[in-house]
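> sequence and predicted structure, then a few things I'm wondering about:
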Amino acid sequence: MSDSGSRGETVSSAPPGWYPDQQRSERWWDGTRWTELRREALGRTEMFQTERTASLSLDERQRLVQLVIANAISTGWRLESVSATSAVLLRGRRPNHALHLVLTILSVGLWGVVWAVISVATVEQRMSVQIDHQGIVSWTDLTT
């Protein structure tokens, strides 16, 4: 994505290329904004359209992690943790079991049916994203 410069100008923080999105597909970043172009990802995603033979610096890898995080957050993911070259993202929420227990007790057990449906229907997805030294993004599903 882009960052604001010191005088308000926009400075691109990543080169144009295909970047992973949260749906295990890839989206085209034109160097200044996200386009509507998408393609299916193949598990490991090459960050650049051109082949890279040199390793990325730690600073470049950190910028790529921030780009992936920003894209994921803009589409409904939450950030759980982040390090220099990786992050853990969440989507969905777990039910508040303490609240549902209180409601079940107060409703003499009637709320238990609603609680059971909510518990089964509510899913939390957890994904780990890592950038290796060549700029390849790996997504790993951590949902148990």
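Alright, I've got the coordinates. Numbering: from 1, shown residues only.
> C-alpha from now on. contacts and neighbour counts both.
Will do.
> what sits against residue 86?
65, 128, 129, 130, 131 (CA atoms under 8 Å, 6 or more residues apart in numbering).
> include neighbour count and distance to residue 25 when you put the residues you listed into JSON lines, please.
Shown next, in JSON lines, are those (neighbours: other CA atoms under 10 Å; distance: CA to CA, whole Å):
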{"residue": "65", "neighbour count": "23", "distance to residue 25": "17"}
{"residue": "128", "neighbour count": "18", "distance to residue 25": "15"}
{"residue": "129", "neighbour count": "19", "distance to residue 25": "14"}
{"residue": "130", "neighbour count": "22", "distance to residue 25": "16"}
{"residue": "131", "neighbour count": "25", "distance to residue 25": "16"}
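> restricted to helices, list these.
If you go by DSSP state H, the contacts of residue 86 have residue 65 in helices.
> can you map out the helices along the chain?
Going by DSSP H, the chain shows helices at 58-74, 97-106, 111-121.
> and here is the other one:
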Amino acid sequence: MSEQLSREQREEALEAAIAGYIRDGYQVTYRSATGATVAKGKPINHTLHLILTIATCTVWSFVWIALAIMAAAQNATYVLSVDAYGNVQAAKQ
């Protein structure tokens, strides 16, 4: 069994994992010494789509629904954590 790492070594392992996610287009939304949350995707401007839906007598609602479904499929959020041995785990939210 391997030995436990120091806090600095664990932070370095987490930082390396975060760097990989950033290269893949993710943004860090939360960061601590032993964990982070990274997210990818663009938010939908629901206010704009509501105005368009009202202005077009609900015709725009079909576009809005389609965009919301596609955005949900493309967006991803992961919670990263590092244990005492430097292993980084990623859990999809």
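Perfect, I can see it now. Please read all numbers here as calculations on a predicted model, not as lab measurements.
> out of the helices of structure 1, which is the most enclosed?
Each of those was scored by mean neighbour count; the highest is helix 58-74, a mean of 19, by mean count of other CA atoms under 10 Å.
> now for that one, which elements pack on it?
strand 78-82, strand 86-91, strand 125-131 (3 or more CA pairs under 8 Å, 6 or more residues apart in numbering; DSSP states H and E).
> how does it look with 10 Å?
strand 17-20, strand 78-82, strand 86-91, strand 125-131, strand 136-141 (3 or more CA pairs under 10 Å, 6 or more residues apart in numbering; DSSP states H and E).
> rewinding a little: could the helices of structure 1 be laid out in JSON lines, adding distance to residue 82 of structure 1?
JSON lines is the format used below for these (distance: least, CA to CA, whole Å):
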{"stretch": "helix 58-74", "distance to residue 82 of structure 1": "9"}
{"stretch": "helix 97-106", "distance to residue 82 of structure 1": "28"}
{"stretch": "helix 111-121", "distance to residue 82 of structure 1": "28"}
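> nearest to residue 141 of structure 1, of those?
For the helices of structure 1, the distance to residue 141 of structure 1 is smallest for helix 58-74, at 14.3 Å, taking CA to CA.
> can you tell me what part of structure 2 the closest one aligns to?
Helix 58-74 of structure 1 lines up with residues 7-23 of structure 2 when matched by TM-score structural alignment.
> again with stretch 113-122 of structure 1
The aligned range for stretch 113-122 of structure 1 in structure 2 is 62-71, by TM-score structural alignment.
> next one: that stretch to chain centre, how far?
20 Å (CA atoms, centre = their mean, to the nearest Å).
> for stretch 18-30 of structure 2, same thing?
Here stretch 18-30 of structure 2 is found 8 Å from its chain centre; the criterion is CA atoms, centre = their mean.
> list the contacts of the residue of structure 1 most remote from its centre.
Of all residues in structure 1, residue 108 sits farthest from the chain's C-alpha centroid, using CA atoms, centre = their mean; the distance is 41.0 Å. Neighbour list for residue 108 of structure 1: residue 102 [criterion: CA atoms under 10 Å, 6 or more residues apart in numbering].
> state the distance from it to residue 114 of structure 1.
Taking CA to CA, to the nearest Å as the measure, residue 108 of structure 1 falls 13 Å from residue 114 of structure 1.
> how about residue 96 of structure 1?
13 Å.
> report how many residues lie close to the closest residue to residue 124 of structure 1 other than its chain neighbours.
Distance criterion CA to CA, 6 or more residues apart in numbering; nearest residue to residue 124 of structure 1, sequence neighbours excluded, is residue 92 at 4.4 Å. Using other CA atoms under 10 Å, the number of residues around residue 92 of structure 1 comes to 13.
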